[in-house]
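Enquirer: here's my sequence, what's the structure:
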Amino acid sequence: MDSWSTPANDEVDEVWRIVKRIEKLLPGYNCGECGFSSCREFAGKLVDVAGLVRCPILKQERFSGRAEEIAGLLGSSERTEEIVGVLDGLMADFSLSPLPGEPSCREDLHPFNPEARLEEGDIFRYRPLGCPITHFAKVLKSSQGVVTVHLIGPVHLLLGLPAPEDIGICLVLAFEGTICRGRRPEVGETVRFLPEHCMMQKVHSGVVVHSEGERLRIEGIDLKVW
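Expert: Model prediction:
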């Protein structure tokens, strides 16, 4: 694919609309015969019609004519940079960066520890459910058992302070940030995204519940990618 050249957002959106149209023209069996985990991922990797030979099901008579339609779509698109997770090798729809002036994306957490009492300004450590990495966070607000935080890293080591309290495992409920690379999704869409501050560069999935310009809120967070 072509290298990233920071195209206008409407151009990026058009490319990803074409990718979604190609995905719908593929058989949709997610069989893995092409070497990718899903038809969606295969659609995002295609750069020319020659790549369609990797899909044996598309050759069946019932899918006649679809290869030609895909070829037409490929000819009308300019592909963008792949956004790929380092840990899992999965392709993301976009990267999520912090809101302007903030150190990381905002995250909503639900601590599993019933004794955790967190207030605005508190710094603590925890481990997200499904992630092996300890996170360090600062509380922005806390209400009804949900804590909104910024990730700040182990700053106590730099300052020579004691380690923050470890409250155990937390469920990540939501991310909020801005799109820095990739396409702009629709509200209600299940997406794959790569948080810029993720130490493992692991692709996450979730559902877009709010979109305002480049600002997004994504809920239903899962480290399993759908």
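Enquirer: going by C-alpha atoms from here, please, whenever you check contacts or count neighbours.
Expert: Will do.
Enquirer: how near is the spatially closest residue to Lys202 that is not a sequence neighbour to Leu129?
Expert: Spatial nearest neighbour of Lys202, excluding adjacent residues (C-alpha to C-alpha, 6 or more residues apart in numbering): Gly85 at 5.2 Å. Between Gly85 and Leu129 the distance, using C-alpha to C-alpha, to the nearest Å, works out to 19 Å.
Enquirer: picking up where we left off before, what's the neighbour count on the residue nearest to Lys202?
Expert: As a burial measure, Gly85 scores 19 neighbours (other C-alpha atoms under 10 Å).
Enquirer: which ones are touching it?
Expert: Residues near Gly85 by C-alpha atoms under 8 Å, 6 or more residues apart in numbering: 91-92, 194, 201-203.
Enquirer: how does it look with 7 Å?
Expert: Shown in contact with Gly85 (C-alpha atoms under 7 Å, 6 or more residues apart in numbering): 91, 194, 201-203.
Enquirer: now rank the residues you listed by neighbours and give me the top one.
Expert: Val203 (28 neighbours).
Enquirer: show me where the chain has its helices.
Expert: 9-25, 39-45, 66-75, 155-159 (DSSP state H).
Enquirer: please give me the structure for this one as well, since I'd like to look at both together:
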Amino acid sequence: MEGILELLPGYNCGKCGYKQCRDLAENMRKAEDIGLCPFMGKQQFSEKRKKLKELLKDRSDNTNIIGIIDGLEADFTLAPLAGEPSCREDIHPIDGTELETGDLVRYRPLGCPITHFAKVIEASRGMNTIHMVGPLQRLGNEDVQFIDAGICLIFAFDGKVEKGRIPRVGETVKFIPTHCMMQKVHSGIVVGVEERNVRIEAIDLKVW
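Expert: So this is what the prediction gives:
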């Protein structure tokens, strides 16, 4: 990271979306990221730009994050927030099933072939924040009682960037939740960033 930082202008202007050049350097992964800095396109930085492209080529080759099921490249993996068992997800049952905090629920996300089991940690006006607890066999009790919520829309993820770059607010990103059994690339729009903790909304399993 230090080598990349030395090649950046060092103005700490924030126009790239990061607070300072050090943050940008830490999150640059490919040559296209050079364009985030509005000054690197100027003639006075042409030599540094060439060197930066070479450094980023090496970094990109070593840090690609590829989805197993679809072979697509992701920007980062999303791990649980500190002390939590999985990323948080905001879900809504399409059939209108009412859920309450503490409920154990079985559902299938729209567009995903895998049946999920989750615990509701917050329920409000049809929007339910959940923690994944796994497929049924992980619960250790085949007689466990659950609510069948059918197919659900997935509205948001909250988690911590584990591997890859930290995104900017407003950016459309591709990510892999670490608890995803298929390790499939998801997409969405970043609406909140606090250090490595991010909130992503408008979740979609279709990625182009």
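Enquirer: before we move on, back to that, and of the contacts of Gly85 of structure 1, the nearest to His156 of structure 1?
Expert: Checking the contacts of Gly85 of structure 1 against His156 of structure 1 with C-alpha to C-alpha, the nearest one is Gln201 at 23.3 Å.
Enquirer: my read: that closest one touches Val86, true?
Expert: Yes. With contact defined as C-alpha atoms under 7 Å, Gln201 of structure 1 counts as touching Val86 (5.4 Å).
Enquirer: one step back: please identify the most buried of the helices of structure 1.
Expert: With neighbours defined as mean count of other C-alpha atoms under 10 Å, the helices of structure 1 peak in mean count at helix 39-45, which reaches a mean of 20.
Enquirer: so it matches what in structure 2?
Expert: On structure 2, no counterpart of helix 39-45 of structure 1 exists by TM-score structural alignment.
Enquirer: mind checking how far that helix is from the chain centre?
Expert: In terms of C-alpha atoms, centre = their mean, to the nearest Å, the centre of helix 39-45 of structure 1 is set 15 Å apart from its chain centre.
Enquirer: contacting residues around Val185 of structure 2?
Expert: Counting by C-alpha under 7 Å, 6+ apart, Val185 of structure 2 makes contact with 67, 72, 74, 174-176.
Enquirer: kindly reformat the helices of structure 1 as TSV containing distance to Thr148 of structure 1.
Expert: Converted to TSV, the helices of structure 1 look like this (distance: least, C-alpha to C-alpha, whole Å):
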stretch	distance to Thr148 of structure 1
helix 9-25	29
helix 39-45	32
helix 66-75	42
helix 155-159	19
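Enquirer: tell me which of the ones you listed sits nearest to Ile218 of structure 1.
Expert: For the helices of structure 1, the distance to Ile218 of structure 1 is smallest for helix 9-25, at 18.4 Å, taking C-alpha to C-alpha.
Enquirer: all strands of structure 1, in order?
Expert: 94-97, 106-111, 123-128, 135-143, 146-151, 165-182, 190-195, 204-212, 215-222 (DSSP state E).
Enquirer: which of the ones you listed sits closest to Cys39 of structure 1?
Expert: Cys39 of structure 1 lies closest to strand 190-195 among the strands of structure 1, at 14.3 Å (C-alpha to C-alpha).
Enquirer: which parts of the closest one are buried?
Expert: Burial within strand 190-195 of structure 1, assessed by neighbour count using 16 or more other C-alpha atoms under 10 Å, is assigned to 190-195.
Enquirer: which bit of structure 2 covers it?
Expert: By TM-score structural alignment, strand 190-195 of structure 1 lines up with residues 172-177 in structure 2.
Enquirer: now do the matching stretch: distance to the chain's middle.
Expert: Between the centre of stretch 172-177 of structure 2 and the centre of its chain there are 4 Å (C-alpha atoms, centre = their mean).
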